[in-house]
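> model this:
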Amino acid sequence: MNATAAHQHEVLILGAGYAGLSAAIQLAARTRKRGNLRVTLVNPYDTFTERLRLHMSATGQKTAEMNIPELLEGTGARFVRGWATAVDAGARTVRIDDEWILRYDTLVYGLGSVADTAAVPGVDEHAYTLNSPQDAALLADRLTRPARLDGGSVVVAGGGLTGIEAAAEIAEQHPQLQVLLLARQEPGAGMHPKAKAHLDAALARLGVRVLSGVEVAKVLPDGVELADGTHIPAAAVLFTGGTRIPPLAAAAGLRVDERGRVLTDHALRSLSHPDVYAVGDAAAIRQRYGVMHGTCQSGMPTGVHAARSILRVLAGKQPRPFRFGYYHTPLSLGRNDAVVQFTHPDGSPRRIVLTGKRAAAYKETVTAAPWPTFARMKKMPASGALWPHGGRYTRTRSAA
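From the prediction side, this is the model:
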């Protein structure tokens, strides 16, 4: 469709995470002086969830509250608070809160991943997760009342980045608690030996016990049961062992992969529905090195590229291919320690590593950067990307 068409083109964006919010700001800022495009952003909460800081919130530390409607002021984008409960890709509509309908001409699907609480029996009933600030607050309440823990240990199930950061943060902020990290493989196994050695030493210094090569088969009211039948008692269990994708896209008939991620073309359009763009964790985006794994590092570039692709199509042009390479893996180990593993574009480790206080300062800069970057997008929407989470994203010329 040509951008000069008389009717207003409706772009509906589902999810205000790193990817969805980037898409909304780029689209709205670049078109706020035009009257033929309207951008609507839908999200269950009106505050931005800093997923990179949820392990801090889970230990009772205060983090900045970032208001999405305030950020969007002056862009022309409309914010709608609600849950997207169904997508009708044929009718181009989305049901909100099972009560009312929003129509779209172009949909940006940015509903990211959540903890896979269905993968292990008992997680829903007995474990804590870090899906949202509300989840983090529940765990913080539990941890900040030591009497309620009855002197038992805290089990963190999952040895990925979230599990490692959470275990280190809990151990540092609550040294009176025993923290046990359960992992299928050794934490940091994919890092350069120098980075892994620092990680191991930091966990030992904090008193975090690590049990690797194990699999949690069940979460119980008083602990966890491993696949070999071993029972490990725990007063609280934090589950970080894997994620899942909401089934909304698959239910709408969009082509998805085995994990439920939307299959996309080179411009991030759905292979089955070209009027739908998928961004962030919700998308299965193929690059030369394989399918991207969802991270905050790659989320913002996908949102920006989807916005630019939409504008190019509306202008009667062909969208350019999305090209992205990973740059680093920053991992906090409490407030004053961290390890930063620099990577090749495919995510494999390079020999360059930062550790200690320098790495902690680097990680803090990365974590703190999204909000100022969003603000800069409002003022300089046509500029190349300065990605706060790192990453190599191919710049494109202005689509306007």
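> CA only for contacts and neighbour counts going forward, please
Fine.
> May I have the residues that are in contact with the closest residue to R78 other than its chain neighbours?
Closest residue to R78 apart from its sequence neighbours, by Cα to Cα, 6 or more residues apart in numbering: T40 at 4.7 Å. Contacts for T40 were tallied using Cα atoms under 8 Å, 6 or more residues apart in numbering; they are 10-13, 24, 77-80.
> Where do the helices of the protein begin and end?
For the chain, the helices defined by DSSP state H cover 18-31, 54-57, 68-72, 123-126, 133-143, 161-173, 193-206, 248-251, 296-314, 356-368, 370-379.
> so how many other residues sit close to the closest residue to A23 other than its chain neighbours?
Closest residue to A23 in three dimensions, ignoring its sequence neighbours and counting by Cα to Cα, 6+ apart: G303, at 4.3 Å. Residues lying near G303 (other Cα atoms under 10 Å) number 30.
> Also E225?
E225: 17 neighbours (other Cα under 10 Å).
> Let me see the contact set for the closest residue to it other than its chain neighbours.
Nearest non-adjacent residue to E225, counting by Cα to Cα, 6+ apart: H231, 4.5 Å away. The contact partners of H231, taken as Cα under 8 Å, 6+ apart, are 223-225.
> So which of those residues sit within strands?
Using DSSP state E, 223-225 are the members of the contacts of H231 that sit in strands.
> possible to save the residues you listed as TSV with distance to A86?
Listed next are the ones in strands among the contacts of H231 as TSV, based on distance: Cα to Cα, whole Å:
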residue	distance to A86
G223	36
V224	35
E225	36
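> Please identify which of those is nearest to I310.
I310 has its nearest neighbour among these in V224, at 47.6 Å by Cα to Cα.
> if I pick that closest one, what's in contact with it?
With Cα under 8 Å, 6+ apart, V224 has these contacts: 216-218, 231-234, 237.
> farthest-separated two in these?
A217 and A234 (14.7 Å).
> sorry, back to before: ok, the contacts of T40 vs V340, which is closest?
The closest of the contacts of T40, once distances to V340 are taken by Cα to Cα, is A24, at 30.2 Å.
> Just to check, A278 is in contact with V262?
Yes. Here A278 reaches V262: they are 6.3 Å apart, a contact under Cα atoms under 8 Å.
> Neighbour count: these two, which is higher?
Higher neighbour count among A278 and V262: A278, with 32 against 29, using other Cα under 10 Å.
> one more to line up against the first:
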Amino acid sequence: MEPPQVDELFEDDAAPSLFTDEIAPERRRGRGAARNPAVRYDRLTTGRTDDGWDREDDAPPVRTEVIRDASRSIIARNTSPDLPFDRSVNPYRGCEHGCIYCFARPSHAQLGLSPGLDFETRLVVKPRAAALLETALRRPGYRPAPLAIGTNTDAYQPIDREHGIMRELLEVLWAYRHPLFITTKGAHLTRDIDLLGRMGRAGLLQVAISLTTLDTRLSRAMEPRAAAPPRRLRLMRALAQAGVPVQVNTSPIIPALNDHEIERLIAAAAEAGASKVSYSVLRLPQEVSGLFQDWLAREYPDRAARVMGKVRELHGGRDYDPQWGKRMRGEGVYAQLISRRVRAAAARHGLDRALPALRCDLFRAPPRAGDQLALPL
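Got it, this is the predicted structure:
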């Protein structure tokens, strides 16, 4: 299938990527990727060459650029047996958190943008997301089921402070009493704690906070613009105190990098108020593999070979196995060991119980000005 054309998706022009070679550290400070791999749909690639005129130290830092999306629908559907939901909303494409391991990076290639630096610096915002969602919820044939936000890219990433789309979505979902599941590691979730608390106490909301490590140095290296681990634990505590069921998502588990922290992560989350734990092992689809291995060689050269050896052991000798039933948890002896450790730690801290199902019976379309109201019987 041909990829969508950028001018069909965006209101603004999106210039081609210019950073296929590695970018100097001072130009990409606070970014996860060091370069932009070529877009796999393109027949031509670009590269830099020294013509004697430009100097690297004269080049400006790589800045975040926001592109406006002109899509006419907002709910994405899926039939994956690996996922506990069949619909999701992504108010942003790309993610400024810059997590080097992010499995969503390859989706940027569908926009003609690179999964590398473009993914974390050339972000797509959907300003009409709330209006499009309300239109979808009002359709006569719509049937409610839990809606997921943050399963591809984080809706509470830094640019949401300016655009505020997540708050607008929450207001629509609360007005319709629609069930919602959020996954995030974004610090400014506390901005919406009033609304999140109301939804949680009504049985309409669950939130998963991603907690990959308690090591601030490791977190800053592989998730450069995400909230630090102590801040994420405070998010869990604030949500639990507001009446929101909280799940800790210890993903991805990366062999020889953060796998030794499994028990400590679960213990810290339990102390912060989490009620359930979930996890997945490192996934390296398409361009993510090269980007992650570049990062690993820069940041942890002493253990790079060991990390990748264990990753391949989890995925049948490959960097990644996309098969349903295997892609999230891996296979083999090492995958079984991880599973047993997670289950044992979860049971020890009372995080092995299922959360109550989100309520769908409260769903209703609120009346609009001029609507005919029902007469009392």
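> After superposition, what is the TM-score?
TM-score of the superposed chains, computed with TM-score structural alignment, normalised by the length of structure 2, equals 0.30; 175 aligned residues with a Cα RMSD of 6.3 Å.
> L143 of structure 1 and Q178 of structure 1: what is the separation?
11 Å (Cα to Cα, to the nearest Å).
> which of the two has more neighbours?
It is L143, of L143 of structure 1 and Q178, that has more neighbours when counted by other Cα under 10 Å, with 22 against 19.
> re earlier: from the contacts of V224 of structure 1, which is closest to L102 of structure 1?
Nearest to L102 of structure 1 among the contacts of V224 of structure 1, counting by Cα to Cα, is V237 at 39.2 Å.
> what's the distance between A202 of structure 1 and I25 of structure 1?
Applying Cα to Cα to A202 of structure 1 and I25 of structure 1 gives a distance of 39 Å.
> whoops, I mixed them up, V339 of structure 1
On the measure of Cα to Cα, V339 of structure 1 and I25 of structure 1 end up 32 Å apart.
> Next: P372 of structure 1.
P372 of structure 1 is 13 Å from I25 of structure 1, by Cα to Cα.
> And for I170 of structure 1?
I170 of structure 1 is 35 Å from I25 of structure 1, by Cα to Cα.
> do V155 of structure 1 as well
Distance from V155 of structure 1 to I25 of structure 1, by Cα to Cα: 40 Å.
> higher neighbour count, the two?
More crowded of V155 of structure 1 and I25, by other Cα under 10 Å: I25, with 28 against 25.
> Test my guess that the more buried one contacts M377.
Yes. Contact criterion Cα under 8 Å: I25 of structure 1 and M377 qualify, at 6.6 Å.
> my read: L296 of structure 2 touches M308, true?
No. Here L296 of structure 2 lies out of contact with M308, judged by Cα under 8 Å, at a distance of 9.2 Å.
> higher neighbour count, A217 and A234 of structure 1?
Each of A217 of structure 1 and A234 has its neighbours counted (other Cα under 10 Å); A234 has more, 23 against 17.
> what about the nearest residue to T329 of structure 1 once chain neighbours are set aside, neighbour count?
The shortest distance from T329 of structure 1 to any non-neighbouring residue, by Cα to Cα, 6+ apart, is to Q341 (5.0 Å). Residues within reach of Q341 of structure 1, counting by other Cα under 10 Å, total 27.
> Kindly report the same for Y334 of structure 2.
For Y334 of structure 2, using other Cα under 10 Å, the count is 15.
> That one in helix, strand or coil?
Here Y334 of structure 2 is recorded as helix under DSSP: H, G, I helix; E, B strand; the rest coil.
> Nearest residue to it in space, please, no chain neighbours.
L314 (6.6 Å).
> Could you measure from that neighbour over to L117 of structure 2?
Distance, L314 of structure 2 to L117 of structure 2, using Cα to Cα: 27 Å.
> can you give me the helices for the stretch 201-350 of structure 2?
For the stretch 201-350 of structure 2, the helices defined by DSSP state H, counting those that start in this stretch cover 216-222, 229-241, 262-271, 287-299, 304-314, 333-348.
> Show me the one of those that comes nearest V89 of structure 2.
helix 229-241 (21.3 Å).
> From the contact counts, what lies against the closest one?
Contacts defined by 3 or more Cα pairs under 8 Å, 6 or more residues apart in numbering; DSSP states H and E place helix 229-241 of structure 2 against helix 193-201, strand 205-210, strand 246-249, helix 262-271.
> ranking these by burial, who's on top?
strand 246-249 (a mean of 26; mean count of other Cα atoms under 10 Å).
> coming back round to it: can you list the contacts of V224 of structure 1 in CSV and add distance to P349 of structure 1?
Below are those laid out as CSV (distance: Cα to Cα, whole Å):
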residue, distance to P349 of structure 1
V216, 28
A217, 31
K218, 33
H231, 35
I232, 34
P233, 36
A234, 34
V237, 31
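> Considering the residues you listed, which is situated nearest to R30 of structure 1?
The closest of those, once distances to R30 of structure 1 are taken by Cα to Cα, is V237, at 45.7 Å.
> Let me know the distance separating L21 of structure 1 from P370 of structure 1.
According to Cα to Cα, L21 of structure 1 stands 10 Å off from P370 of structure 1.
> With neighbour numbers in mind, choose between these two.
For L21 of structure 1 and P370, the more surrounded residue by other Cα under 10 Å is L21, and the numbers stand at 27 against 19.
> N43 of structure 1 versus that one, what's the distance?
Distance of L21 of structure 1 to N43 of structure 1, computed by Cα to Cα: 10 Å.
> can you tell me which residues contact the closest residue to S332 of structure 1 other than its chain neighbours?
Distances taken as Cα to Cα, 6+ apart place A338 nearest to S332 of structure 1, at 4.2 Å, with adjacent residues excluded. Contact analysis of A338 of structure 1 by Cα under 8 Å, 6+ apart lists 199, 330-332, 355-357, 359-360, 363.
> which of the residues you listed are buried?
Neighbour counting over the contacts of A338 of structure 1 (16 or more other Cα atoms under 10 Å) leaves 199, 330-332, 355-356, 359-360, 363 as the buried ones.
> since we're on A201 of structure 1, how many residues are nearby?
The number of residues near A201 of structure 1, taken as other Cα under 10 Å, comes to 11.
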